[in-house]
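**Student:** Generate a structure from the sequence data that follows.
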Amino acid sequence: MSVPGFVAAATARARRGAIAGAGPSVSKAPSTSGVRRSRAWMSVSKDDVASETAPIAMSTSDYPDVLVGSGQREARQRKFSVKDAIRPELIDMDAYTPILPYEILAQRLGMEPKDIVKLDANENPFGPSPKVSDALRDAPFLHIYPDPESLFLREALEEYTGLPKEHLLVGAGADEIIDLLFRLFITPAQGESVVNFPPTFGMYKFDSDVNGATCINLMRDAEFRIPIDELEALYESGNPAKPPKMVFVTSPNNPDGSTITDSLLRRLLKLPSLIVLDEAYFEFCGETRIGWVREFDNLVVLRTFSKWAALAGMRVGYGAFPLEIIQHLWKIKQPYNVGVASQLAATVSVQDRADLLDKVEKMKAERTRFYEEVKRFDWLQPFPSSSNYVLCRVQGGRRAVDVKQQLAKRGILIRYYSSAGLAECIRVSMGTPEQMTRLYDALAEL
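**Tutor:** Next up is the predicted model:
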């Protein structure tokens, strides 16, 4: 029987029952797989009920038990609650605080973007390879979906890294690959854990929260060294009962620029966990273990195009994986995760890496200059760095937040911290020689 016919017949039976004093007797509605029981299709007036073949004319309030049982009626009367519907562990989760772009910052400061010296996000001030803009201008297939395997880019990366492309996966920034690892290894809200070594890159804790994992934070010491003895003791203690699924290590570490040794990494790899080594700043220190993924089945190495290749706005990163892991990542990644323009820009960057690595050397030269220049400011204590930024502790009665704000008034943006392990610290990304000169002049005025 058709839906209108079924409803009309039910209406007529209900009317006859009401006349006889027996009341409606229909308690089972048609399956919701083919029909939605809502007022949307109960919208005709009561006057139409006279005919058994007329469209349905009642509302659920007129005949509350027709088509809707009491339990179903209670469910329909409840209102949708966002708080009840979303995962409970996300209700009070802290949001990630990103760095704002030029245009927004300039607007807030009442300045033109060209007048701002942006040294707060470890970006490359020299910009991408000039061949990137040429390639994007001439790109013929921007209207076509991108290659889901990023094949040309992975072939270029094979040459750059010396690792077969079968071990390489490209993502929308290394951030996407971090999230994919959580999706692959973590069952949300089941007590599974990861290990993090603050102060470090905030995305590990963020993705841990998003994916329902417990994040075990083992604080670095005053020289930002990883507490390896404490970590090994954690595994020996049996608390948590299940070993952490992943351990995140950044080398060079953000925000201080320290690196790890081969011997430390080998100790980490003896643990029954996946070791995720983030080499986002590899090009600034020259130390890499990307080839180790062929030797260790519990090692993943992450890299990005945001820093050395100046493609932060294009969002391209990649990871190197043991084959047993990467086969599963291919299954769960979004099919068109890296856009045509981003793949093209990254591929051209690898091909023109001589130009980009020359710019890396310029930033390293500015890093060397930085240590010399800040010697005249006895209230700044710089830490050793192997990256394109330097962390400094503000001392001598000054406050890091005041230094940041006073520089911002002069159009110079830096990062400051007040979190554990970073109290009264600022981080300065290396800029062009002209930008850094402007910074030193401003510091002399404070």
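**Student:** C-alpha from now on. contacts and neighbour counts both.
**Tutor:** Will do.
**Student:** continuing past the one helix or strand Asp229 maps to, what's the next helix or strand?
**Tutor:** Using DSSP states H and E, Asp229 sits within helix 228-237. Downstream of helix 228-237, the next assigned helix or strand under DSSP H and E is strand 246-250.
**Student:** So which elements touch that next one?
**Tutor:** strand 193-196, strand 274-278 (3 or more CA pairs under 8 Å, 6 or more residues apart in numbering; DSSP states H and E).
**Student:** returning to what we had before: buried residues in the helix holding Asp229?
**Tutor:** By neighbour count on 16 or more other CA atoms under 10 Å, the buried set for helix 228-237 is Leu231, Leu234, Tyr235.
**Student:** before we move on, the earlier item: wait, which of the helices and strands packed on strand 246-250 is closest to Leu105?
**Tutor:** Nearest to Leu105, of all the helices and strands packed on strand 246-250, is strand 274-278, at 28.7 Å by CA to CA.
**Student:** neighbouring contacts of the helix or strand following the closest one?
**Tutor:** Beyond strand 274-278 on the C-terminal side, the first helix or strand identified by DSSP H and E is helix 282-285. With contacts defined as CA atoms under 8 Å, 6 or more residues apart in numbering, helix 282-285 is touched by Ser251, Pro252, Thr288, Arg303, Trp308, Leu357, Val360, Glu361, Lys364, Ser386, Ser387, Asn388.
**Student:** Go through the residues you listed and flag which are in strands.
**Tutor:** Using DSSP state E, Arg303 are the members of the contacts of helix 282-285 that sit in strands.
**Student:** Counting neighbours, which of the contacts of helix 282-285 end up buried?
**Tutor:** Counted by 16+ other CA under 10 Å, the contacts of helix 282-285 give Ser251, Pro252, Thr288, Arg303, Trp308, Val360, Lys364, Ser386, Ser387, Asn388 as buried.
**Student:** And this one, please, so the two structures can be compared:
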Amino acid sequence: MFTPTSLIRPEIAELEAYTPIQPLEVLAERLGLPVERLVKLDANENPYGPPPRVWAALADEQHYHIYPDPGHSRLRAALADYTGQAAETILCGAGADELIDLILRLILRPGEVVLDCPPTFGMYSFDTGVCGGRVVQVARQADFGLDLPAIEAAVERHKARVIFLAAPNNPSGNLLPPAQLERLLALPLLVVVDEAYLEFAGVEQGYAPWVAHHANLAVLRTFSKWAGLAGMRVGYGIFPPWLIEQLWKIKQPYNVSVAGQVAALAALEDRAWLLANVARIVAERERLMPRLAALPYLEPCPSAANFILCRVLERSAHALKQALEAHGILVRYYHTPLLRDYIRISVGTPAQSDALLGVLADV
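**Tutor:** Sure thing, here's the model as predicted:
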């Protein structure tokens, strides 16, 4: 007898669905508050949005009825100028998330191991499951630094194929030191450094120039954070020749929309405007940090990104998240053992920070 569920791959049937952030309209309806009352500090979005040149370019574009450039030629040329890396080493995706998925589909055979270093970005383990791989976790240390001896032992024991490392790490905000990356690149696996938040740390912290000298290194970046284009879904990667040749084979032909390519190009043309806003966000991060630390029940972690992870003391972090939500302040809480006592706060505008601090003083 035919059973429809028998067609589903067992590893997919057992996979826990990824939980994305709900849209503002849904949250507003659930909380019984108007959308304009919400202070959205839960998804590390750029509160200033895209520059004026992006809006103008989107309005002027006349070819939305035509399929987009499958080779992202103009965008890759502009990215070569921005990153200092050859256009031939750059591949664009529908967000960096698509590139994570493509890498794993290319590299993994069923049951092979991907190393995950929690707490970190959940898409690494999620996409591993979707691609039929097996996740082996090597937890970070108390300060959220990498446990290098444990990683080396796990690579040897499990013959791991890939390790993903966010730099700065999400949600802890700490950087990946060069000496640690050098040590990891000596291991027999692909090292993928995810630099989604690089601009908030300073582009000089980036590892894109290393790709030319390390055949087992790839670097991912995105327009979602620094460029305010999270809704457009545009990311890119810098890859060694052997890897990018194969990725071109398996990517969907028209993976980055016309609107996405137009917006990303215009953002790069208006990068001075964007980087000025990055500086504003960094300044606000530095203003917010000591004010959070002054609260007796919060212990903020140092951050090089556009968010601050805070340990919640002497009370429930989940209850604090709910109390903030009741006042229209949205922050991130993770239902995981390593982060049960933490909330993550995206850095917004000074007005948003003041609203947050006012509620935190009262709850």
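**Student:** Report the TM-score for the pair.
**Tutor:** After superposition, the two chains reach a TM-score of 0.98 (TM-score structural alignment, normalised by the length of structure 2), with 361 aligned residues with a CA RMSD of 0.9 Å.
**Student:** before we move on, the earlier item: output the contacting helices and strands for the helix holding Asp229 of structure 1.
**Tutor:** Going by 3+ CA pairs under 8 Å, 6+ apart, helix 228-237 of structure 1 lies up against no helix or strand.
**Student:** That helix to strand 246-250, inter-axis angle?
**Tutor:** For helix 228-237 of structure 1 against strand 246-250, the angle by axes from the mean of the first three to the mean of the last three CA atoms, to 10 degrees is 180 degrees.
**Student:** need the helices for the stretch 201-350 of structure 1, in chain order.
**Tutor:** 203-210, 228-237, 262-269, 282-285, 323-332, 340-351 (DSSP state H, counting those that start in this stretch).
**Student:** possible to save the ones you listed as CSV with distance to Arg154 of structure 1?
**Tutor:** Converted to CSV, those look like this (distance: least, CA to CA, whole Å):
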stretch, distance to Arg154 of structure 1
helix 203-210, 25
helix 228-237, 34
helix 262-269, 26
helix 282-285, 18
helix 323-332, 14
helix 340-351, 8
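**Student:** Just give me the neighbour total for the aligned residue in structure 1 for Pro4 of structure 2.
**Tutor:** Using TM-score structural alignment as the criterion, Pro4 of structure 2 maps onto Val82 of structure 1. Neighbour count for Val82 of structure 1, taken as other CA atoms under 10 Å: 9.
**Student:** show me what contacts the equivalent of Glu445 of structure 1 over in structure 2?
**Tutor:** Counting by TM-score structural alignment, Glu445 of structure 1 lines up with Asp362 in structure 2. Neighbouring residues of Asp362 of structure 2 by CA under 8 Å, 6+ apart: there are none.
**Student:** and the contacts of helix 282-285 of structure 1 as JSON lines, adding distance to Pro227 of structure 1?
**Tutor:** Shown next, in JSON lines, are these (distance: CA to CA, whole Å):
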{"residue": "Ser251", "distance to Pro227 of structure 1": "15"}
{"residue": "Pro252", "distance to Pro227 of structure 1": "16"}
{"residue": "Thr288", "distance to Pro227 of structure 1": "21"}
{"residue": "Arg303", "distance to Pro227 of structure 1": "24"}
{"residue": "Trp308", "distance to Pro227 of structure 1": "29"}
{"residue": "Leu357", "distance to Pro227 of structure 1": "33"}
{"residue": "Val360", "distance to Pro227 of structure 1": "31"}
{"residue": "Glu361", "distance to Pro227 of structure 1": "32"}
{"residue": "Lys364", "distance to Pro227 of structure 1": "28"}
{"residue": "Ser386", "distance to Pro227 of structure 1": "20"}
{"residue": "Ser387", "distance to Pro227 of structure 1": "21"}
{"residue": "Asn388", "distance to Pro227 of structure 1": "25"}
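**Student:** Dead centre of structure 1: give me the residue that sits there.
**Tutor:** The centroid of structure 1 falls nearest to Asp175 when counting by CA atoms, centre = their mean (4.3 Å).
**Student:** Give the closest residue to it in space, chain neighbours not counted.
**Tutor:** Met203 (7.2 Å; CA to CA, 6 or more residues apart in numbering).
**Student:** ok, Asn106 of structure 1 touching Glu112?
**Tutor:** For residue 106 of structure 1 the amino acid is Ala, not Asn. Yes - counting by CA atoms under 8 Å, Glu112 is a contact partner of Ala106 of structure 1 at 5.7 Å.
**Student:** Comparing those two, which shows the higher neighbour count?
**Tutor:** More neighbours surround Ala106 than the other of Ala106 of structure 1 and Glu112, with 17 against 13 (other CA under 10 Å).
**Student:** Show me what that one lines up with in structure 2.
**Tutor:** Match for Ala106 of structure 1 (TM-score structural alignment): Ala28.
**Student:** mean shift between the helix or strand that its match is a member of and structure 1?
**Tutor:** Secondary structure assignment for Ala28 of structure 2, by DSSP H and E: helix 24-31. Mean deviation of helix 24-31 of structure 2 from its aligned counterpart in structure 1 after superposition (mean CA distance after the TM-score superposition for structure 1): 1.3 Å.
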